[in-house]
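*Asks:* Here you go, sequence then predicted model.
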Amino acid sequence: MTDRSFTTIENQWITLKDGTRLAARIWMPDNAENDPVPAVFEFLPYRKRDGTCARDESTYPAFAAAGIAGVRVDIRGSGESDGVIDGEYTPLELANACELIEWIAAQKWSNGSVGMMGISWGGFNCLQVAALRPTALKAVISIASTVDRYNDDIHYKNGTHLSAQLSWAATMLAYQSRSPDPELTGNRWKDMWMERLEAEPFFLEEWLQHQRRDDFWKHGSIGDNFGDVEIPALVIAGWADGYRNTPLKAVEGLGPKSKAIIGPWVHKYPHFAWPKPRADFLGEAIRWWNRWLRGEENGAESLPQVRAYIMDAIKPAARRDFDPGFWIAKDRWTSPEKQHFHVNADGALASGAGRGVGGEAFLRSPLDTGTSSGEFFTLKPDAEMAVDQRGDDAGSLVFETAELTGDLDCLGMPVVRLTLSCQAELANLCARIVDVHPDGSAQRVSFGVLNLAHRNSNEHPEPLVPGRKTEITLVLDACGYRFAKGHKIRLSLSTSYWPMILPPPTDAGVTIDVASIDVALPKLGTAERIAMKEPENPSPLPTYIEHHAGATRRAVTRELSHARTDYLIHEDTGLHEHPQTGLSTRQLREELWSISDNDPTSMTGRSVWTCDMSRPGWSVRTVSMAKISCTKTDWVLSASVLAYEGHDQIFEKTWEKSVPRDMM
């Protein structure tokens, strides 16, 4: 198909049946009312006007030029949409999405077929909406998403409490506190803004009410019943992101109607993600949409079920712009054969299954073990990603192989099994698979964490029986990796993984039966080496006017005189002006985590966001703060929002709440 001309509709009001008016930005192929087109719909709370505009402008024009309309809608209470958001992936949000799909399919310009797409929030809700089976929804593309909201999102991970839960609650507090753009809403902007400021929820308060995998988390977790999704799904993720498990889980659960692509990337679209190599996402997506939204016979249904990038002996670095490796394809995904390792008489990992050798080893990691872990989900290929693991391994119990005599290629989820005991009812365990280079540098390949009370169930946890030996199975995150000849494979075990994982109320340590340790690495097996097309445009993101450069910094400081460790995050987007809208925006995030030696209840986290919006003669600012601390029995929360019009403070709101700890 030759490129079709198109028009960008900067703001289209869509009125829901309950009277709520939502704001959409639409990329419309010309003459669509006479030559109807399919549409791709994306539904987010991240503000089409200033939040996702750059990535939208790198994607939807290409769809429109291919004769596919793009409809990007802000969820209620965000951007220029009416109302107030009521949470993540709520029944109201999903019902609104179904209504919007119905609206799109009924337009004169529509051929009646709708696809739904997104990354992160939009990747989550497109799968969840697919499970509701709206008639016009024919296919989805889900990027950096989850099929299990409890175990594979920013909240909890096998019963452990992720620090990202505070970080993301602070982010959403900042995002939802921002003003609509008066250029689109007119004089209503301030009334809409004040309504949000007064009524927006502090998400963390609700999330902490559900520390087990109860019905709150089962809602929207399509992995509990994959059969609800009947349409084709292309599921994409990156190995450097926290959502790396979803593509393989999706193809296992959804079967041949699903396809997976996994690259080396952080939490970004594949055509502009880091580390490189990138992938031609636009070409992949247009082929997908043309097959399922207009019936084009282009072979999309016959694509390999899994295409994955196998990372080749990655060297840890402060920034990784390119990760060496190679692409493979598997026509049908099956459970991989495992390469087992046990501990031998020399205390090393040796190939082979079965009971190893060794006595008992007591492990009680320093509480600040984990500062090399990076963030749960990553947006840049710098210290947000895991860095050299030697510092964390110093506080861990480690076992490693001799130098490998040949390459070992892996694809799938490693599994670690062992027997341990603990003198307390609660403890955490972290297991990491590490690639040790000949120079001693150590690259984290995969990791898993477990609240030991959740060893048998996330819904019905049971405290440990002090002193009793307990068998543990820990499934680690998926990986695609080549351990090179001459390297070593290391298993690192720790009872702390801070600040990514918040500590339990006590720090008793665990005693591990060394002979029981079994490490099972998933072998790549039969696979075809393939070439994966890269984007035609190596820099697809638009360039905006820069008034002030951005900056990023992560630092770990140890106050030796007070035995305290601080982990600082500084993120400044810089001040940028959109050349067409004239809107300038800037977001500053300052986050600080602290913990003291030998006292898990000393842990604190504080995240502050400052968000500025302006154009000549008009400016607004919000300052949002969220904080968490703990006692042995409670999580202690506080939050606040300040709002300014020009230099004048016009609003202030605070929250304070204590939530009982539930086996964590």
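*Replies:* Sure thing, it's come through.

*Asks:* from here on, contacts and neighbour counts on C-alpha atoms
*Replies:* Noted.

*Asks:* What are the buried residues along the longest helix anywhere in the chain?
*Replies:* Counting residues, the longest helix found in the chain (DSSP state H) is helix 91-106. The neighbour-count check on helix 91-106 (16 or more other CA atoms under 10 Å) flags 93-94, 96-98, 100-105 as buried.

*Asks:* How far off centre is that helix?
*Replies:* Counting by CA atoms, centre = their mean, to the nearest Å, helix 91-106 is centred 25 Å from the centre of its parent chain.

*Asks:* for stretch 485-495, same thing?
*Replies:* 25 Å.

*Asks:* ok, structure two:
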Amino acid sequence: MKDLSKIICLLSVLTFVGCSKKEKDFEYTKVVSELELLRMQQMQRSSQLPQGDFATNRNGLPIAKEINPVVDGFCQMISDKNIENPFEVDKYFATEITKKDYAKYIETIQGLEDQCISSEVLLDKFPLLFVKYQLKSGKKLYGTYRVGENKKITSFYPFFNEGFEFDHKLIEMSDGKKISTTILSNHNGPTKTIFLKTPYFHTDLTSYYIWDAMNWVKNGYSFVIQSNRGSHASTGDFKWLHEKNIQDSKETIDWIAKQQFNNGEVTAYGTSYDGYNALAAAVGKPEALKSVIACSAPANAQTDSFTAGETIESWLIEYIAKRENSKPTSRFQEKMEYLNLHKDIGFDEYDNYLYGRDIADWQDLMDARKTGDLKSYWQSRSMLEGLSKVTIPVFHIAGVLDDQDSRDTILTHRYILENAQDSSNHRLYLHRYGHGCGNFLQEQIGTDFLNGDLDLMKQEYRDSAQGDSLIADLDESISEKTISLNVTTAQTGGAESEESVTINNRFELMGDKTALLSYEALEDMQINGVPEIELKVKSSLVKSNLSIYLIHLKDGNAQSPHNLTWGSSRSSFVLNEELEGIQTIKLTLPPMAFKVAKGDSIQIYVTTDVNDFLDIFMMNRAEYYTSDESAGYLEIMKGEGNTMLLPLEKIEEADAEEVVTEEVVDEDEDLEKPVLNI
């Protein structure tokens, strides 16, 4: 039963007798909170459904006409206090996730006793529809609708313009392409603007992005969300990690700087691909861009998790297609296996077999392949040189818990430190969480960075692996220890001699594909940072990758400290040509945190038996090995030279148990969704 005070207040609203403004604002605030709770529940349910909610600008047909009775009906139901009967609702909704939500939203908003005067469509591009509803009270209510292939609504998120105006525009670039842009302009403007470019806005994360933007607005900013070129309502071709994004972001930030809601200052921000976009904005050097927050951000396709070295994960083509295509590919893995088995089907035909059309990015990759290497593909998909010339403040942020882009973040930051004339404004933060910004925006360092208070800021920050706080003094708390690795044959193979263990990747040889290196801990160690592996080898491998399994053997139980070190090409040694004599090969692993007790074992399996990537140079390698029977072997030399550099955090005396929990790798885990934090 409603309490007496609320009943009195509602009666006052109904009779237009004034409750105080404070009470009315409280009612709106309460409704906004209830709407947010419903949004979270709806989003959780929709995330459990098959993900078929991507759209291309090639077939993004209007949807307003298809669901017009719902758009108009929503306005009518607010005013008339009438919920349509379920038979009518079923005509327009994917009832398994939306029917009850819709009714709850209506009932929640009706509690305000307001009236809807009119509606206006702001964006109409499958699968998204943005509608503005004007209320009699003067407030505006916005509704974001998502529809499936059958044009039935799969999710619905209403929100009020609390402190901002909400709008959508197509911003024209210098080459005539139009980029889809959503703006939340702060009522207290002009203000600093947060700029986020993404290829994910039209996915099931739409309401999350809007919610994230509203949180920034509450903290005094305006917020601009833009879809990448070729993604959803943005025209042009979507090209993965392509340099064209640099110019698009520059022109957009120049446009923002001219708008009334902006005070001449912009911060680019994002996680994962959105973080890449933030870095791309910095490379373009727009005048209004004052800082960058790039979380778990790739910057170089050659070290990105999809394309480490010369490997191309099969899921890359699906990832690119999903940024464009409205129809999910059923049985993707089975189809890829079929295509790989049928050597008469060329790699350059895969996009047409899978999606019925040429995919521009895939064709770029295949054109590069014809030259015998991928240099031309990498050159247009690396920002390292440009980033080394960026002098505005940039925070590079990554997590130690299974963050698939953390290694790229580390390598980018190192490149800048080694090659920039002035790297003083490039800072690094390793947090104890996974893919995303961690607690950066909640920490004082995040606040100081956004406010431009940089004088007392350090160059590097790291969370403790033994608690939930930042390490106060990295020099005091973090040291490096080099351990020697003992090399032997693994159970699965490897030919052993007194001098070395030899493995191969020759097709006609079925065994001897894996070697084992190990170390038994002589003391307790808290690893927290970026391990490095060095191997002393003789190699006649060509266009080959050596993947590793990093195992922490504790009480006889094998655990993986990081999912990218579980036999994945994402962390692999790359050997494009034969090496002369004995050489040292090096591999930087992703940052990780795990505790090793005295007597535990660290094991590293080095293998050529990898099947998680498209071996696009397989035929080139086969031809080379056919002409040279002595090629195709790797000898890992015994004795000194095989080492692993470990970053160790000083163990607190009171810390008797492991704090950072390791998880067994879930190979079905979705590695592509950005997890944004504020």
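*Replies:* Done, it's in. The shown structure was predicted, so the numbers you read here are calculated from the model rather than taken from an experiment.

*Asks:* TM-score of the superposition?
*Replies:* With the length set by TM-score structural alignment, normalised by the length of the first structure, the two chains reach a TM-score of 0.57; 439 aligned residues with a CA RMSD of 4.2 Å.

*Asks:* Can you tell me which of the buried residues of helix 91-106 of the first structure is nearest Trp655 of the first structure?
*Replies:* Glu93 (24.6 Å; CA to CA).

*Asks:* Provide a list of residues in contact with that closest one.
*Replies:* Neighbouring residues of Glu93 of the first structure by CA atoms under 8 Å, 6 or more residues apart in numbering: Ile75.

*Asks:* In the second structure, what residue corresponds to it?
*Replies:* By TM-score structural alignment, Glu93 of the first structure lines up with Asn245 in the second structure.

*Asks:* before we move on, the earlier item: pick out the most distant pair among the buried residues of helix 91-106 of the first structure.
*Replies:* Glu93 and Ala105 (18.5 Å).

*Asks:* quick one: the strands in the stretch 51-200 of the second structure?
*Replies:* 116-125, 128-135, 140-147, 153-160, 164-172, 178-186, 191-198 (DSSP state E, counting those that start in this stretch).

*Asks:* in the first structure, what residues pair with the second one?
*Replies:* Mapped onto the first structure using TM-score structural alignment, strand 128-135 of the second structure covers no residues at all.

*Asks:* List of residues touching that strand?
*Replies:* So strand 128-135 of the second structure is contacted by 63-64, 71, 75, 114-124, 140-147, 202 (CA under 8 Å, 6+ apart).

*Asks:* are any of those residues buried, and which?
*Replies:* Buried among the contacts of strand 128-135 of the second structure by 16+ other CA under 10 Å: 63-64, 71, 75, 114-116, 119, 122-124, 140-147, 202.

*Asks:* Now for the most centrally placed residue in the second structure: which residues touch it?
*Replies:* The second structure has Ser272 as the residue nearest its centroid, 2.9 Å off, counting by CA atoms, centre = their mean. Contacts for Ser272 of the second structure were tallied using CA under 8 Å, 6+ apart; they are 295-298, 405, 435-436, 672-674.

*Asks:* To which residue of the first structure is it aligned?
*Replies:* Looks like Ser272 of the second structure aligns to Ser120 there (TM-score structural alignment).

*Asks:* and the gap between that match and Leu502 of the first structure?
*Replies:* Relative to Leu502 of the first structure, Ser120 of the first structure is positioned 23 Å away (CA to CA, to the nearest Å).

*Asks:* can you check Ser365 of the first structure too?
*Replies:* In terms of CA to CA, Ser365 of the first structure sits 14 Å off from Leu502 of the first structure.

*Asks:* Same question for Trp609 of the first structure.
*Replies:* 21 Å.

*Asks:* repeat for Asn158 of the first structure
*Replies:* Separation of Asn158 of the first structure from Leu502 of the first structure (CA to CA): 13 Å.
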